[in-house]
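Undergrad: Pasting a predicted model and its sequence here:
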Amino acid sequence: MKIVIPEKIDVIPQKFLDELKKLGQVKIYDNFPIGGKEILERIKDAEILIVKWIYLPENFLDICKNLKYIVSLTSGYGHFPLKEARSKKIVIVNSPIHNSHAVAEHTITLMFAVARGIFYAQENVKKGNWKDSPYDFLGVELAGKVLAQVGYGNIGKRVVELARGVGMKVAVADSKTTDKKLDEMISKADFISLNVPLTERTEKLIDERRINLMKKGAYFINTARGDIVDQNALYKALADRKIAGAGLDVFMDTPPVGKAPREVIKLASLKNVIVTPHLAFNTKEAGERMGREMLDNVKAIIKGKPINVVN
């Protein structure tokens, strides 16, 4: 089968890519395509398409006449046309396990960092300052605080384990949680962590109304997807100090590489916000697991028994 990776995937160790090349006619590109036209040119003949960062053009299903399978190297799959692919008998599989530890650890790291103002304090020292008072940079402890964990999949479960390990009290919202219950959890939480996939149901799940439900001392952490949050409403709440702070790894409309969008820079300029450029997944160990999951997915497809099917 013709297998195509149309983008640079340097997080996966080479040994896994070498193993992939033994499974079929494989083409791996070493850079990112520029624009939809170049993406289509790269993927038009693929039977198995393996993607991570790029967003496929809207018409790709019509162009890729030989396409049978899409292997996503991410746990999320909301950016794929699931129903349309199913109608054309194209199977989409994801990679649900590889990043659980990495993203959960990054989530907790953001909680610690924003609650203690660590990066703001570091920037202060870089400018040659120390402290005007022994009590500058007053922070809060995680121990004893209430965490509203929104999402209880592989990542969410690991976040809960780590949070309880440092003494947090945890309330969990999953796909069965009612809107009323979610509102109640958000209104009572000291920290809100978001780890749900982007779907039609979860888009703008944390909207202006729910942001306004948060306590003034609450911290918001997002390591899921940017489109799940009303980014403008979040910025306003943070700028007006209606909530205490935020740790953000994902945003709306961000490229895989290149310059940070203006709206992200705007958020990063706030003293009560810590921003990272979508790197929560990015550890050596997660790269190893991603490589194994990729091979497991492709081997299962070749055997005619695909796993991790999402459509």
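TA: Arrived safely. Numbering: from 1, shown residues only.
Undergrad: alpha carbons only for contacts and neighbour counts from here, please
TA: Will do.
Undergrad: isn't there a helix covering Val285?
TA: Let me fix one detail, which is that residue 285 is Glu and not Val. Yes. Under DSSP: H, G, I helix; E, B strand; the rest coil, Glu285 sits within a helix.
Undergrad: roughly how far apart are Pro134 and Ile118?
TA: Distance, Pro134 to Ile118, using Cα to Cα, to the nearest Å: 15 Å.
Undergrad: Between the two, point out the one with more neighbours.
TA: Under the criterion of other Cα atoms under 10 Å, the comparison of Pro134 against Ile118 puts Ile118 first, with 16 against 8.
Undergrad: Pasting the second one now:
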Amino acid sequence: MRPKVFVSQPIPEPALDMLREVAEVTVFPRLDRNMSEDEWIMAAQRADYLFVMGGNIITTNVIKANPKLKGIAMVHRRLPVNNSIDLDTAKALGVPVVFQYPWEPVYDRIAEATCDLTIAMILDLAYRLIDADRYTRSGRTLQEHTMALMGPGVTGKIAGLLGLGKVALKMVPRLRALRMSVLYTKRTRLAPAQERELGVEWADQSDILRRSDFVCLEYDYNPSTHKMIGEREFALMKPTAYFINTARGRIVDEPALVRALQNRTIAGAGLDVFWHEPPGSPEMAPSEEFFKMDNVILAPHNGGATWDARTELTKATARQIVTLIGGGRPEGLVLD
């Protein structure tokens, strides 16, 4: 009898094809939400292996729901603190858990897509593309060269990068190609030769906030960056400046951001991440105040949403399950 694999949401077909070669595969069909704990319990009772996409939380009750559960594969890397799965319960019950490994080749594709999403948000805000779309679809008479849709553009503007990790580094040549000046800050400043090669200028965080037309948050999230950007930081920004966050929601004091947007302390924002999203919260729930604003672009933490990135991500996880089913030891197997 073929083993049964349950997949937490629709994923690209190449990954499903890999699984179907060795197992019966069931996919949770919804595209608009993550699974509830009750749904996970029912799924676990009927499956041998669980394929868990980001944003889902595998609790003690889910793992205990099936004493014969043979493995759980998480699509993301293992972090020092993982609230997305109860590893202690899995270990106690002898349920193998695998994380994405090696992470870097997969993450490079995700970083590429996240970089492009960030650039897209800058361009959307600079040229008011979403406003222009709404205006054109409104059914009203249209005016060519209308002043209703004026934007700052990007040529000659300053982009400030808070953090210079993999995503931000990929952004630099794109920003330069748009003829923007690029400021950056990070814990350890680059060597002068590297700065010249990249065409970037170092500045401290406060200086970046004061000078930039587009502030892009790209810090890693950790205790030292928790709520690093708040009311004081938004007050430093120019009233014509835009704030883009494709890093992590909890680096930002979200109520302070809401106030800064409502009061027009800043001109607008592009947000792919929020305070309330898994694993810190059971589900993604952007502040409802954002829904009322016409100066904010929202995306559901979907930075890696290209066919290339998502296919490679899910194929890598499928390989881990195939290895488990075959009796092998996946590279991402948790051993401690």
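TA: Structure received. Given the structure is predicted, the values throughout are model-derived calculations rather than measurements.
Undergrad: what's the neighbour count on the nearest residue to Glu195 of structure 2 once chain neighbours are set aside?
TA: Closest residue to Glu195 of structure 2 in three dimensions, ignoring its sequence neighbours and counting by Cα to Cα, 6 or more residues apart in numbering: Glu201, at 6.5 Å. For Glu201 of structure 2, the neighbour count with other Cα under 10 Å is 16.
Undergrad: what's the answer for the one 5 residues further on, then?
TA: Summarising burial for Ser206 of structure 2: neighbours were counted as other Cα under 10 Å, giving 13.
Undergrad: What does it correspond to in structure 1?
TA: Counting by TM-score structural alignment, Ser206 of structure 2 corresponds to Asp183 in structure 1.
Undergrad: Its match - nearest residue in space that isn't next to it in sequence?
TA: The shortest distance from Asp183 of structure 1 to any non-neighbouring residue, by Cα to Cα, 6+ apart, is to Arg210 (6.7 Å).
Undergrad: residue in structure 2 matching the one you found?
TA: So, by TM-score structural alignment, Arg210 of structure 1 is matched to Glu233.
Undergrad: quick one, strands of structure 1?
TA: With strands called from DSSP state E, structure 1 shows them at 2-5, 25-28, 48-51, 69-72, 91-93, 146-150, 169-173, 191-194, 219-222, 245-248, 273-275.
Undergrad: re earlier: in this structure the match of Arg210 of structure 1 contacts Asp207, no?
TA: No. Counting by Cα atoms under 8 Å, Glu233 of structure 2 does not reach Asp207; the two are 10.4 Å apart.
Undergrad: Now do the same contact list for the most centrally placed residue in structure 2.
TA: Nearest to the geometric centre of structure 2 sits His301, at 4.1 Å (Cα atoms, centre = their mean). For His301 of structure 2, the contacting residues are Thr246, Asp272, Val273, by Cα atoms under 8 Å, 6 or more residues apart in numbering.
Undergrad: Next, count neighbours for the residue nearest to Asp183 of structure 1.
TA: A count of nearby residues for Arg210 of structure 1, using other Cα under 10 Å, gives 19.
Undergrad: correct me, but it touches Leu182?
TA: No. Using Cα under 8 Å, Arg210 of structure 1 is not in contact with Leu182; the gap is 9.1 Å.
Undergrad: For stretch 54-65 of structure 1, what is the distance to the chain centroid?
TA: In terms of Cα atoms, centre = their mean, to the nearest Å, the centre of stretch 54-65 of structure 1 is found 23 Å from the chain centre.
Undergrad: just stretch 45-59 of structure 1 next, same as before
TA: In terms of Cα atoms, centre = their mean, the centre of stretch 45-59 of structure 1 is found 19 Å from the chain centre.
Undergrad: Give me the buried positions along that stretch.
TA: By neighbour count, and taking 16 or more other Cα atoms under 10 Å as the criterion, the buried residues in stretch 45-59 of structure 1 are Asp45, Ala46, Glu47, Ile48, Leu49, Ile50, Val51, Lys52, Trp53, Ile54, Leu56.
Undergrad: deepest of the strands of structure 1, which one?
TA: Ranked by mean neighbour count, those are led by strand 245-248 with a mean of 28 (mean count of other Cα atoms under 10 Å).
Undergrad: mean shift between it and structure 2?
TA: Strand 245-248 of structure 1: mean distance to aligned residues in structure 2 after superposition is 1.3 Å, counting by mean Cα distance after the TM-score superposition for structure 1.
Undergrad: whereabouts in structure 2 does that strand align?
TA: Aligned by TM-score structural alignment, strand 245-248 of structure 1 corresponds to residues 268-271 of structure 2.
Undergrad: quick one on the thing from earlier: next, work out how far apart the match of Ser206 of structure 2 and Ile192 of structure 1 are.
TA: Distance, Asp183 of structure 1 to Ile192 of structure 1, by Cα to Cα: 11 Å.
Undergrad: Please apply the same query to Thr107 of structure 1.
TA: In terms of Cα to Cα, Thr107 of structure 1 sits 10 Å off from Ile192 of structure 1.
Undergrad: Name the residues contacting each of the two.
TA: Common neighbours of Thr107 of structure 1 and Ile192, counting by Cα under 8 Å, 6+ apart, are Ile221.
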